[in-house]
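**Student:** okay, predicted coordinates and the sequence, questions at the end:
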Amino acid sequence: MMIYKILRGPEWAQLRAAGESAGAPVDLADGYVHFSTAEQAAETAAKHFAGAEGLMLVAVAVDRLGEALKWEVSRGGALFPHLYREMRLSDVAWAQPLPLVDGVHQFPAGLE
């Protein structure tokens, strides 16, 4: 199973340069890296990244994260994946731009 992290351009650049990241400011404030499932990702983009351009969608296989990944109740009572360690570039299965078209982020077809 894949989970997804939406990163702003500078956050993606920092992860690529340093090889790891504690995440966005909200991740630093909360003490874990926020992820979304395929079903949650579009709502996350709309709620937290409305109108933002230059985003990257990063996919991570849950089996790469071990016990540092916790599923916790969040928005609307749904379980969300939270990573209690830094995200590593080696965790990333793939990454691709998340284009904004007519104000809506366009996710790739077939997210699992």
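**Tutor:** Arrived safely, thanks for sending.
**Student:** going by C-alpha atoms from here, please, whenever you check contacts or count neighbours.
**Tutor:** Will do.
**Student:** quick one: the strands in this structure, in order.
**Tutor:** 2-8, 20-21, 33-34, 55-61, 69-73, 79-83, 87-88, 92-98, 100-101, 104-105 (DSSP state E).
**Student:** so for residue 48, which of these sits nearest?
**Tutor:** strand 2-8 (9.5 Å; CA to CA).
**Student:** distance to residue 45 for the strands of the chain - can I get that in a markdown table?
**Tutor:** As requested, the strands of the chain are exported to a markdown table (distance: least, CA to CA, whole Å):
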| stretch | distance to residue 45 |
| --- | --- |
| strand 2-8 | 7 |
| strand 20-21 | 20 |
| strand 33-34 | 12 |
| strand 55-61 | 10 |
| strand 69-73 | 18 |
| strand 79-83 | 14 |
| strand 87-88 | 19 |
| strand 92-98 | 10 |
| strand 100-101 | 10 |
| strand 104-105 | 7 |
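**Student:** can you redo these as JSON lines with distance to residue 48 and mean neighbour count?
**Tutor:** Listed next are the strands of the chain as JSON lines, based on distance: least, CA to CA, whole Å; neighbours: other CA atoms under 10 Å:
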{"stretch": "strand 2-8", "distance to residue 48": "10", "mean neighbour count": "22"}
{"stretch": "strand 20-21", "distance to residue 48": "19", "mean neighbour count": "18"}
{"stretch": "strand 33-34", "distance to residue 48": "12", "mean neighbour count": "22"}
{"stretch": "strand 55-61", "distance to residue 48": "12", "mean neighbour count": "20"}
{"stretch": "strand 69-73", "distance to residue 48": "18", "mean neighbour count": "14"}
{"stretch": "strand 79-83", "distance to residue 48": "15", "mean neighbour count": "20"}
{"stretch": "strand 87-88", "distance to residue 48": "19", "mean neighbour count": "18"}
{"stretch": "strand 92-98", "distance to residue 48": "14", "mean neighbour count": "16"}
{"stretch": "strand 100-101", "distance to residue 48": "14", "mean neighbour count": "13"}
{"stretch": "strand 104-105", "distance to residue 48": "12", "mean neighbour count": "18"}
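**Student:** want to compare, so here's the second one:
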Amino acid sequence: MLIYKIFRAPEWAALQEAGETAGAPVDLADGFIHFSTAEQVAETAAKHFAGEDGLVLLAVDAETLGEALRWEPSRGGALFPHLYRRLRLAEVLWAKPLPLVDGIHRFPEDLQ
């Protein structure tokens, strides 16, 4: 199963440069890296990245993250994937731009 992380361009660039990351400022504050499923990611973008352009959507295979990935209740009691360790660049399957078109983020059609 693929899970998704939204990064701002500088956060993505930092991951590429360092080879790993503890996440965005919200992740550092919460002590884990926030991910979303394909069903959750559009609402995540709308809630936490409204109006922001220059975002990047990363896909990661949840099974490769091992026991450090926990599914925990969040918005409305839905289970969200949270990673309790640094994310390694090698674990990112792909990264695609998440353009803002008429105020709405446009996701790739092939989310699964």
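**Tutor:** On my side now, so go ahead. Just so you know, these numbers come straight off a predicted model, no measurement behind them.
**Student:** quick one: TM-score?
**Tutor:** For this chain pair, the superposition-based TM-score is 0.99 by TM-score structural alignment, normalised by the length of structure 1; 112 aligned residues with a CA RMSD of 0.5 Å.
**Student:** the strands of structure 1: which one's closest to residue 14 of structure 1?
**Tutor:** Of the strands of structure 1, nearest to residue 14 of structure 1 by CA to CA is strand 20-21, at 7.2 Å.
**Student:** after superposition, how close is that closest one to structure 2?
**Tutor:** With mean CA distance after the TM-score superposition for structure 1, strand 20-21 of structure 1 departs from structure 2 by a mean of 0.4 Å once superposed.
**Student:** list the contacts of that strand.
**Tutor:** Contact partners of strand 20-21 of structure 1, identified using CA atoms under 8 Å, 6 or more residues apart in numbering, comprise 14-15, 86-89.
**Student:** can I get those residues in a markdown table including distance to residue 46 of structure 1?
**Tutor:** As requested, the contacts of strand 20-21 of structure 1 are exported to a markdown table (distance: CA to CA, whole Å):
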| residue | distance to residue 46 of structure 1 |
| --- | --- |
| 14 | 23 |
| 15 | 23 |
| 86 | 25 |
| 87 | 23 |
| 88 | 25 |
| 89 | 25 |
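**Student:** determine which two of the residues you listed are furthest apart.
**Tutor:** The most distant members of those, if one measures by CA to CA, are 14 and 86, lying 12.4 Å apart.
**Student:** quick one, which of these two is more surrounded?
**Tutor:** Neighbour comparison, residue 14 of structure 1 and residue 86: the larger count goes to residue 86, with 19 against 13 (by other CA atoms under 10 Å).
**Student:** does the more buried one touch residue 22 like I think?
**Tutor:** Yes. Contact criterion CA atoms under 8 Å: residue 86 of structure 1 and residue 22 qualify, at 4.6 Å.
**Student:** okay, and the common contacts of those two?
**Tutor:** Overlap of the contact sets of residue 86 of structure 1 and residue 22 (by CA under 8 Å, 6+ apart) consists of 32-33.
**Student:** how long is stretch 100-112 of structure 1 end to end?
**Tutor:** 21 Å (CA to CA, to the nearest Å).
**Student:** now do stretch 28-45 of structure 2
**Tutor:** Chord length of stretch 28-45 of structure 2, first to last residue, is 18 Å (CA to CA).
**Student:** repeat that for stretch 27-39 of structure 1.
**Tutor:** Terminal residues of stretch 27-39 of structure 1 lie 20 Å apart, using CA to CA.
**Student:** got it, and stretch 13-33 of structure 2?
**Tutor:** 17 Å.
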